[in-house]
Structures are given as C-alpha cells and as structure tokens.
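>>> Here is my input; please provide its structure:
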Amino acid sequence: MSEALEQSNNKSVYRVQGFTCAGCATKFEKNVKHLDGVSDASINFGASKLTVYGEASIEELEKAGAFENLKIIPEKERFEEKKEPFFRKHSSVLASLAFLIIGWLAGEFNGEGSLPSILAYGASILVGGYRLFTTGLKNFIHLQFDMKTLMTIAVIGAAIIGEWGEGATVVILFAISEALETYSMDKARQSIRSLMDIAPREALIRRGSKEWMVSVEDIQIGDVMIVKPGQKMAMDGVVIKGQSSVNQAAITGESVPVSKAEKDEVFAGTLNEEGLLEVQVTKHVDDTTIAKIIHLVEEAQAERAPSQAFVDRFAKYYTPAIMLIALGVAVVPPLLFGADWSTWIYQGLAVLVVGCPCALVISTPVSIVTAIGNAARNGVLIKGGIHLEELGAIKAIAFDKTGTLTKGVPVVTEYVPQQGVDSNEHLTIVAALENGSQHPLASAIMKKAEQLNLPYLNTKVEDFTSLTGKGIKGTVNNKTYYVGSPGLFNELLPEGIPSDVKAVITDLQNQGKTVMVTGTDTMIMALIAVADVVRENSKDVIAKLHSLGIEKTIMLTGDNLGTAKAIGNQVGVSDVKAELLPQDKLAFIKELRSKYDRVAMIGDGVNDAPALAASTVGIAMGGAGTDTALETADIALMADDLGKLPFSVKLSRKALMIIKQNITFSLGIKLVALLLVVPGWLTLWIAIFADMGATLLVTLNSLRLLRVKDK
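Here you go, the predicted structure:
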C-alpha cells in the first residue's frame, strides 16, 4: 500500500464477524475492492478486520459479504457475543443427519435405489446443504472456484449418477467439519479478544471537587483517576497519591505484583491489589500501552510470514491444476479406454473435492495467530509472522550488557582513599563534583554519599568543567580536584600513576568493576570502584538458550575489556566484545550475520538502535515503559525481564515446526488420496475426510501452540 494512496483516500477499519475460512476472507476482500468508491481494501483474517481505502457504507460492505452472511461494525465497537444453545445453532445439521439415517434405513429395507431412500437422502442434502448450494451456485455462475463451489458440483454430480447416499454423507461431513473449523479459529482468536477485555470501559474520575464514572473515550489527559483496591486501571498514568502493589501480568507477563508509589507509572488493564491510588492520566484511550499492544498484535497477524507467502503463491497455481486433473480423470478413461462414464465422473468429482487447498491455505495463518496471541498473553510482543519464523531459525544472539544482562543500575562496590586522606571529607567533595555531572556513574557516587549522610549538597563547587570522555574537574575551597578514568591521571601526573596503585586498579577491573580515580593534578587521593549488578536470572537464561540449540551467545559492550570479561564469565556467554562504539556494534552484527546467517540482537531499544536494526530480529527489553521500544523493535519483552527470552525462542521454534508439519501433512494427505484414483478406490467420503479432516487436524495441531508455557 503506497503512502500516496493512504493519504489520498479515507481509511476506515472495521471488525468482521462470520468468517468460516481463509478462502472466504480472500473472496470478501475482492468483492469489497470492486465496490464503487473503494480504491483498495485489505483483510486481516487472523484478527477478523477489514481496512477500506475510500468510501463505502456498512450496508454495502455487508452486501459484499452476503455470501457468508458477514456482519460489519466500526473498529472501536465490539460484537455482542450471543450464546446460542448448540442444538439450536446446528439444528439444520441435526435434521440433515436424521434424514440421512432414515434414508439409510429405507435403503436397508427397500433397496438402496428405492424412492423412499432417495427422497430421504434428497431431504438430507437440501436441509444440510442449502447455504452451501446457494453460495456454491453463485460462485459457479461467476466462475469463482472455492471449496463451496467444488462441494456443490461434487454433490450434484453424485446425485446425477445415483450416489444419493454418498452425496448426503458429504454434506453432513462438510457441515460438521466447517463448524469445528470455525470453533478452532475462534479459539485461536480468543487470545486477542481476551486482550481487548483486559481494561475497564469506564473509570472513577475526579474533576475539581466532583467524582463520577466516565467512559474511557471521554477521559482527558490530566484527569485524576481514583482506583480502589481490587479494581483495574482503565488508563495509563502516573501515581500522584497513595501506595499499593499492582499486578502487571496482563501487560508485562510478570506474575509477581510490583510496588507503586508517587511518581510511578501505571498501565491500563493492570490490577490494583491493596491500597487506594490516585492516578493522573497521561494518555488518551487509543494511545494506552494495552491499546498499542492490541493494535500491534492485530497488525502482526496481517503480515505475511515467508511460509505463508509461499503457500499463497503455491495455491494460486495449485487450484487450477487440480481442476484440470479432475477433468482429465473424469473424461480421459471413458474417451480413450472405453471405461464406464459414471465410475470415472464419480472419481473426477472426488478428485475435485480432495484437491481443494483449504488445509494448505490455513496451515500457516492459524499457527501464527495462535503463537502471537500466546506470546502477548505472556508479556512478549511479536510484531509479525516473519519475526516469529525468523526467531525460530536464529543461531546466534548478541546481548547488550548494560540494562540487559545487568540491571543497568551502577553501585559503588569499593571506596579506597589513599594514606593521609580524610575519607568522608574527600568523598563529600567528589559527590559535590559529580552532582554537576551527566555521567551515568555519578548517581552511584552520590547514592554512596547519601548512605553515609555526607553534606555534599552544601559544598560549593566553582569552575566546574566536563572533560569529554575522560572525567570532570572543579574547584572546592580554592583547590582544583579531578574525577575521571585512570587514563586522565596518566596524563595529569608528571610520572603517571604509581605502579602499586596501577596494580589495585587492574585487580578491580579484572573483577568486572569500573574504576574512577580522584585527586589533584599532583596526587591521587582515592580510587572508587563502581559495578553494574548482574541480573539474578542472566546466567540461567544463557544456559537455557544454549540448551535450546543457540550456537553462539555474544555480549557487546562499550565497557573496558576487564569488566566485560568478568561479567561475561559470570553469566556464561560464549564470547565477549568490549570497548565498542555504536558503529562498532553495528559492524560486528553484520559480521555475525555473514557467519551465522540469522542473528538476534537484544538491547534496550534506544541506545542500540543501529545494531537492533541490522540484526535479523531486534529484541527490546522493557517495552511496556518505552514507546520507542514498541515502535522500533521486531519483538518487545514487555517486562524488564530477560527470562522471557528463552520462552520466546521456544515458542517460535515450536511454531516453525508446526507450520512445517502442517504444510507437509496437508500436501501429503492429498497426494495419498489422489493416488487412490489409480486403482479406482477414491470415494467422495474419503475425499471429504482427506480435505476437511486435513483442515481440522492442521487447525488443532496449530492450537497446540497455546500450551507452550513460560517456565
């Protein structure tokens, strides 16, 4: 879809109810495209959504889908789920089955071709296949050959050559399998519907001194939302009053509730468990994190995966080929070899039924719908079938260090003042200097001073200067102090850093710590070692990835080699690359791709954007808190939890395996059935079992992806 087309036309999105198969969705899309005033249209079968470019009323759209009795509503509305009793919903199938049994009994008592038997079978065909025939005949008139057209031709052909019983059996089997297929697809789509029902549709809002229930569509940014214990958040916002623990499982997949206090961010759809919270709304209902997740999941299901694109191309040539084969089977033996016409017309009809590509067409989308829905429920947002399949084939994973394998929160692990230096007085001066710094490690030093109750905020610093890439300097009490890297003091001191101090620095760096040196331009006064704490589950995650068959895990960092190696050894990655600039990370990812073909990169989605973009699959940590991660990454782990990565790899590999199984099975079973034509053993009921049975088994096989758990 070109940008010009999107801009030049009104774009409207609708929800669709009533799809029974992927082929029907494609036909509906074609019908909508032919409507006056519509320039283009696209169907998202997995999410049951229609996007229309141009002008079309709901009545016109429903008329375009009349062959399936489709119902259309605007995207923001929801269908009312009507619970119909099974017997009422499928009364025509049950009546058809009753007539089939009567026909069989009449055949047993009066002979198979007797009038009572034919009448009962005819009633079974008409009652059970009325909707099938009306659609099939319309399609046949317009030369549109889908499953219903082929079934209609086959059943009418069976009646013409006197196979009334088989025609009735085929109608019953078709109706049952269609009902089961619809149920299976609804089950797969339920994962999205459950996401849509997570957030409440209204909230208690305070405006001025008044409080009242307001629909989420009418809530404005800046409104104060009051959330009582046991209630769900209706909107994203920031806590301005109160303290509580909030269950964020719906958004991030975390099972353990998270403590929330003033200034903490909360998300729509999360559950307030304990205290009363007052939350200032920060986003409109369409911009909340859960709304973005739903939108991205639905869009992900519309994106064609490589295997789906292959299947679509294959089916385009496969269906006409099958029709030619069916015609050949029906006419060649009688014309060339004098064989019985009714026998071979019957065989041709059976080929027509068995050759329908329903199972093949649905083999990929149902797997992708199920897998992406399962991932979303577990706090992993996969933004397309292509990324799901690519992750399943990944051989190497590159990790950013800070904030991914480590917590990204530096702490002071050692403070080593030199002989004759007043420990607290000097640390107060260093903290006062760092208070003016933008360096990530400055907060660790200030936190250390706060723990010791040192009055660094009262210490006056003059002539503060940042020495880019080296450190900082400033004057306190008419004396100039420096805080920076060992390299800075090698330049400052006339004879460089003394060997005994160098030995201490090297030892600390080998432990994975970043060492800062403090002092003047004539002497070193202290060493401060700062370390980024490794996540508790990093080692376990790396071990699980190796057990899943990932050949290479590489840690990429801008930190020094000593620190990098210490962290790498601690978590168990197979390789470490240190002292890398962003462009170096990018070059290394390209090098990895040339060696391993498919490479994933996991980072925070912001700092590592070039490397994430260059990898086969870019994975962002903590997507729930950052719009950038949601927008830029191929996959977002919604919680700041590395433990979701092995689950994502396991799910994608299972999905890839099931897609391959489905394609192989749906083609294999048709080949076997077609070979039965040679000895003349292919019957209509075998054909319907081969086609509808394959479709049903493919769908049920895909639903196994719902059972993949995050353990």
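
>>> contacts and neighbour counts: CA atoms only from here.
OK.

>>> And whichever strand or helix holds Lys63, what does it pack against?
In this assignment (DSSP states H and E), Lys63 forms part of helix 58-64. Where contact means 3 or more Cα pairs under 8 Å, 6 or more residues apart in numbering; DSSP states H and E, helix 58-64 is packed against helix 22-33, strand 71-74.

>>> quick one: the helix or strand that the longest one is followed by to chain centroid distance?
If you walk from helix 22-33 toward the C-terminus, the next helix or strand you reach (DSSP H and E) is strand 38-44. Taking Cα atoms, centre = their mean, to the nearest Å, the mean C-alpha location of strand 38-44 is offset from the chain mean by 23 Å.

>>> Packing partners of strand 38-44?
Applying 3+ Cα pairs under 8 Å, 6+ apart, we find strand 38-44 packed against helix 22-33, strand 49-54, helix 289-302.

>>> Now distance to Pro440 and mean neighbour count too, for these, in JSON lines please.
Below are those laid out as JSON lines (distance: least, Cα to Cα, whole Å; neighbours: other Cα atoms under 10 Å):
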{"stretch": "helix 22-33", "distance to Pro440": "53", "mean neighbour count": "19"}
{"stretch": "strand 49-54", "distance to Pro440": "46", "mean neighbour count": "22"}
{"stretch": "helix 289-302", "distance to Pro440": "28", "mean neighbour count": "22"}
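
>>> here's the other one to compare against:
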Amino acid sequence: MSEEEMKVYRVQGFTCINCAAIFEENVKQLPGVHDAKVNFGASKVMVQGTTTIEALEKAGAFENLIIRDEKAQKIEREPFWKQRQNRKVYLSALLLVISWLLSLQYGEGHILPTIGFALAIVIGGVSLFMKGLKNLSRFTFDMNTLMTIAIIGAALIGEWGEGAMVVILFAISEALERYSMDKARQSIESLMDIAPKEALIRRGTEEMIVHVDEIQVGDIMIVKPGQKLAMDGIVIKGTSALNQAAITGESVPVMKTKDDEVFAGTLNEEGLLEVSVTKRVDDTTLAKIIHLVEEAQAERAPSQAFVDKFAKYYTPAIVGLAAVIMVAPPLFGGDWSHWIYQGLAILVVGCPCALVVSTPVAVVTAIGNAAKNGVLIKGGVYLEETGQLKAIAFDKTGTLTKGIPAVTDVVTYGRSENEVLAITAAIENGSQHPLASAILKKAEAHGLNFKEVVVDEFQSITGKGVKANVNQILYYVGSPNLFEETLQNGIEASIKETLTELQLQGKTVMLLGTEKEILSLIAVADEVRDSSKEVIRKLNQMGIETVMLTGDNERTAAAIGKQVGVSTIKADLLPEDKLNFIKKLRGNYQSVAMVGDGVNDAPALAAASVGVAMGSAGTDTALETADIALMSDDLNQLPYTIQLSKKALAIIKQNITFSLAIKLVALLLVVPGWLTLWIAIFADMGATLLVTLNSLRLLKVKE
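Below is the predicted model:
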C-alpha cells in the first residue's frame, strides 16, 4: 500500500476478526478507494484513495461501527449496558420470558407464545439475518451464515422457543465479546491518552497555549509541576524529577536538568522546566511506541496462522457434516424432524468463533500489557519465540555493565586519598580518555577543587600515560609499564602484589608517582549494573543458558562474568565473532536471544531468534531494528518479558485445546441424540467467552 496516499482512521465497535474482514472488503468496494487494510488489534483502517467518514461508516453499518480521523479525539461510547445494540437484546429477552410464560399456560403450539417467540427472533436477530442471508447468497460460510440457517431451520420444524433462545444467547455472546475486546485493547488506548493535546509554548517574548499539531521544532515548552509533557525535547532551564513510567516502565522518578532529554507523556513532579522541542508530534518517542505496538498487534503469530488455516477448512466441513446428519439417518428410517434438529444443532456448535479468537486476543493483550510496562514487542512471532528461549547472549559493555568507567579503589602510599585524587585529577583535567573522566568524577564526588591546582609542563607519553609539574614537583600518571621504566628499581614487590590482585578483579589500574616512588594505585572498572546479578540468577533458574560476549580481554571478562554469574564467557570478540557465535548457539539451542544496545551489536541482534535492545527510549535505531526493545536501562524487564511470553504461549495453547475439545464433546452428543440447540449455543458462546476471559488474564502479569 502506497504510504503517500494512505489515510488512517480509527474504528470503534469491532467485535470479531470476521467482522473486521467483512468491513475491509466493504471499504475496498467504495468508490474512490484503491485498497484498504484493517488492523483488528489496533482497531484502525488504512485506506488508499479518497473517501469520507460517512462512506466508511456506511460500509461498517452492519456492525454499527463508529469511524473517526486518526488524530481526532476519541468518541466516548455510551456505557456498555446503554449501547443501542444491547437494547434489542433486552426487548427480545423480555419477549422470550413472556412467551415462555404463555406457553406454560396455553401450551407450546398455541398462537400467542409462537407469535412472541417469532417477534423475539426477528427483533434480536435482524442484523444477524441480514449478514447471514447476504453471505448465503454468496456461498460464504461464517458464523453468521451457520446461525441464520440454524435459527430459520428451528422455526421451520416448529422449535420457535429454542430458535428465540439461540438468537438471544448469540446476541449476548456478541455483546460480551465486544466488551472483552475493548478491555483487551485498553492498554494501547491508554497510551494514546497519556500525552496532553496542548502545551504552553513561548515564542519570542509571547507565551501561548498551542495544540500539539502546531508546535514546531525549536519552540520553548514551559512545563509546570504536576503537568505532563506534550512533546519530546531537551531541558534548557530548570531541574525536576520526571515520572517516566509511561515510556520506560521505570517506577522511580528520574531527575532531569539542563541538557537532559525528556519525553512526551512523562509527568513533571516538582520543578518548573523549560524544554526546547526537538521532534514534531508524529515523531515523538510516544508516537513511535504507539505506532510500533499497533503494527505488532496486526502481526500474526505462528499459532494464529495455523488457526486461520484450520478454520478455512473446518467451517465447510461442519456444514457438510450437518447436511449428512440431516439427510443420512432419515434415509435409513430415522425421524426427519429429529435429525434435521440435530443437524441444526451441529451448525450452531460448529461456529469457529472461539477457535478464531483464541490467539489474537491473547497476542493483543500481551503486547499491550508489555508496552505499558516499558517493553516493546514487535509482533506475535517474537512474543511466542521469547516464551521458547533456551539461551540468551548478553553484550557486556552497556548491557551487563553500566558502560561508564568508574573509580573502584584508591590505594595510597604516604599521602591522603584526597591529596592524590586532587593531583591526579588536576593533571588529567582536559584529557578525553574515558579513564581520566572516571578520575575527575571521583574527585568531584569528594568535593575537591582540583581545577585551581596549577599544572605546568604537561606532556603526554604515548601509550603509557602523562607527566606534569605540580607545585614544582614532577608527577607521572599512567600504566604499570610506565613506572617499570621510570623507577630505578621498578615497582616494589608489595605494591606489585596489590596491583596484580586488582587486575585479577578485571580492573584497569593507573598509578600516580614521581621519579623516585609510587604514591597511589587508582583502580578503574566498568561497573556491573545493580540488576545484572539478580537477572542472570532468575534466568538460570528458568533453565536458560546465559552467555556473555565481549571485545574485552579474557581477564576482565572472567572477572565480570564471575561477578554476574553467567554460564559461559566469550572474550576478545570482534563484531563478526559475535555474529558467528550467535549462529553456533542457534545450532545448539534453536531459540536464542541476543541482548545489546541495538547499534554496535546490530549483526548479532539480527542473527538471533529474538534481538533485544537495551535502553531504547529516544534511540531511534534500537526502536526500529530490535525485535524487542526494553525502553528503560533496566535488565529487570527481561525476566518479566519472558514470563509474559511463557504465560501468553500457555494461554494460547489452552485456548486452542479448549475450543476444539468443547466442540468435540458437543458433537459426540449427536450419537445418542442428546445435542440440543440450547447446549449447542451454550457450548459455542461459553467457549468464546472463556477463551477471551482467559486471554485477559495476561493484563495481570506484572514486573
């Protein structure tokens, strides 16, 4: 479908996948429409060509669909019990009860209860009959066709009461299905309502309230305490704690100050912020999340593809079986009325509603729940795949570790810690080396005023370190090799022992000293994330093989790997080596995930069964390339995602098994002639409602 000509509309009122397919076909037939595609999970239709909302609502009149422009405000539906479609059910049910009481008084064959039952059938089933007869004229067999044949057949053989009961139970089933599908979609709909539709904007000296569609990149957005941000941007003034749960799933507010990135839909808790807008409303991180989740809900899971294929052959088979049961036994002396009734009951029980809805409701619910908890799952296929993972490979830097070097140990010889830190920071100030920045941060944390220390004759010693004069004393800062060469007798044995001990812990050690002595050992390491150890423990408990992949040396890798508890450690790897190792893992375990930053590890992420990107809020590359994106920089979202996927897989299997089992049991009741229309409709309606309610249990899976 050509994106340039594509127009998106929101749809309210879908009850079933089949109805969505009929609506799609109806839209395709509209004048001026070249193509149309319905996304049932996200409740929207994409139209290529020109049409109007009135024409689209006419195409969806059979289902009383309400259509609105994608950007228009959501039309609040009446409460469920007040909806127009449901009023007909109440009237039909009242007529059914009155007719049943009349039949008790006058007998079932009397004209009064018969008229009452007939009215109940017509009022409650008018939309059903219109769809069913239209389908019958086209030889299209779906649940509406099967129900229409069954109800008309029941009336023809004099079973007016049961025909009316079937109509009413079916109408109740559809209403409850509509209600439960709305519940399943509520996760994504709540995301759409997160960001405000207006913001206070300053242009020049003038402040004004502006609709988000009219806010431009570069506008200054003023956000007061207690307000939500309407747009993505960079803080230019102010400091405040922002609740980012809607975007990243983080429950703890995050402090934001000048030059920090902020996202639409987050809540400003305390301070006044001025934010320079960096993205248009359609490009915000929240807008991207909503778009990706909706696309994911439209993706078919493998089990759904199986169900759809099965249903394609199943429905005609049921119609054939019903025809055989209606005709074959009477030809061998059976009672025509009895066996036609049994055949009609088979048509009702054979409706594939529960089977067809068994997978998509679970997928829509699980993906919506994940999005609310800061995890983007790109489709049903990845949802199912994650539940089957046997091994997970982690990039080390920035995934298991924070990716930012930090000073872990300061060992001094004859001087105070503050003194050696101040001298080292003064010498390293201005250096671009990551280890230098770690020392500067440590000195700042100690409140040392190292920038006022006068440094003279600074000189870099290539590959080994630096030297400079501080207070007329020449100091050296650098690697152990530098001091082995500088000191006349090399490094003392006791200092060397401490140095080796720190290196065995996977730390990089820098030394401060003069030409005569060593004054300090400063150990720097990429710190392990607080969550890494616990997450790896949980995954190992689940029986998942955990692997750490890194380009670091063997010693550092071993120290970090041992600390977090991974099963396997692979060091000194180039990007190509990571890719080959993932391929090897897939050969051994079939279903393998790779967790990385979504940029450096792109080849390995692509080669894995599931590529998981870390800390993806605001990272466009990760959002677009990964199969699953963990929006916050929190590995704890990984066990939650696996748990949700396993639960979704289990529920999908339960739904398919139950849907088929209840049909089989009901069909077997034909043998002794016990199957009635009442049992048939309860079996069909009950199965559909139970699989839908079972799927809604996925809303309760929490981090």
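
>>> Can you pull the TM-score for these?
Once superposed, chain against chain, the TM-score is 0.92 (TM-score structural alignment, normalised by the length of structure 2); 699 aligned residues with a Cα RMSD of 3.1 Å.

>>> and of the helices and strands packed on helix 58-64 of structure 1, who's closest to Gln509 of structure 1?
Across the helices and strands packed on helix 58-64 of structure 1, the minimum distance to Gln509 of structure 1, taken as Cα to Cα, is reached by helix 22-33, at 59.5 Å.

>>> how far away is whichever residue in structure 1 pairs up with Glu206 of structure 2 from Val224 of structure 1?
Per TM-score structural alignment, the equivalent position to Glu206 of structure 2 in structure 1 is Lys210. Applying Cα to Cα, to the nearest Å, the value for Lys210 of structure 1 to Val224 of structure 1 is 11 Å.

>>> wait, is Asn489 of structure 2 part of a strand?
No: per DSSP: H, G, I helix; E, B strand; the rest coil, Asn489 of structure 2 lies outside any strand segment and is coil.

>>> just to revisit the earlier point, what lies in contact with the helix holding Lys63 of structure 1?
The contact list for helix 58-64 of structure 1 (Cα atoms under 8 Å, 6 or more residues apart in numbering) reads 28, 31-32, 35, 69-73.

>>> Out of these, which is nearest to Val216 of structure 1?
Nearest to Val216 of structure 1 among the contacts of helix 58-64 of structure 1, with distances taken as Cα to Cα, is Ile73, at 19.4 Å.

>>> I'd like the distance from the strand or helix carrying Ser648 of structure 1 to the chain centre, please.
Taking DSSP H and E as the definition, Ser648 of structure 1 sits inside helix 644-675. From the chain centre to the centre of helix 644-675 of structure 1 is a distance of 18 Å (Cα atoms, centre = their mean).

>>> Output the contacting helices and strands for that helix.
By 3+ Cα pairs under 8 Å, 6+ apart, helix 644-675 of structure 1 packs against helix 341-354, helix 358-362, helix 365-377, helix 385-392, helix 538-547, helix 694-703.

>>> Can you tell me which of those is nearest to Leu637 of structure 1?
Between Leu637 of structure 1 and those, the shortest gap by Cα to Cα is with helix 365-377, which sits at 9.5 Å.

>>> circling back to that earlier point, mind putting the helices and strands packed on helix 644-675 of structure 1 in CSV, distance to Thr628 of structure 1 and mean neighbour count included?
Below are these laid out as CSV (distance: least, Cα to Cα, whole Å; neighbours: other Cα under 10 Å):
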stretch, distance to Thr628 of structure 1, mean neighbour count
helix 341-354, 49, 25
helix 358-362, 34, 24
helix 365-377, 18, 27
helix 385-392, 18, 24
helix 538-547, 24, 18
helix 694-703, 32, 23
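
>>> got the ones you listed as CSV, with distance to Val412 of structure 1 columns?
CSV is the format used below for these (distance: least, Cα to Cα, whole Å):
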stretch, distance to Val412 of structure 1
helix 341-354, 71
helix 358-362, 57
helix 365-377, 38
helix 385-392, 38
helix 538-547, 21
helix 694-703, 50
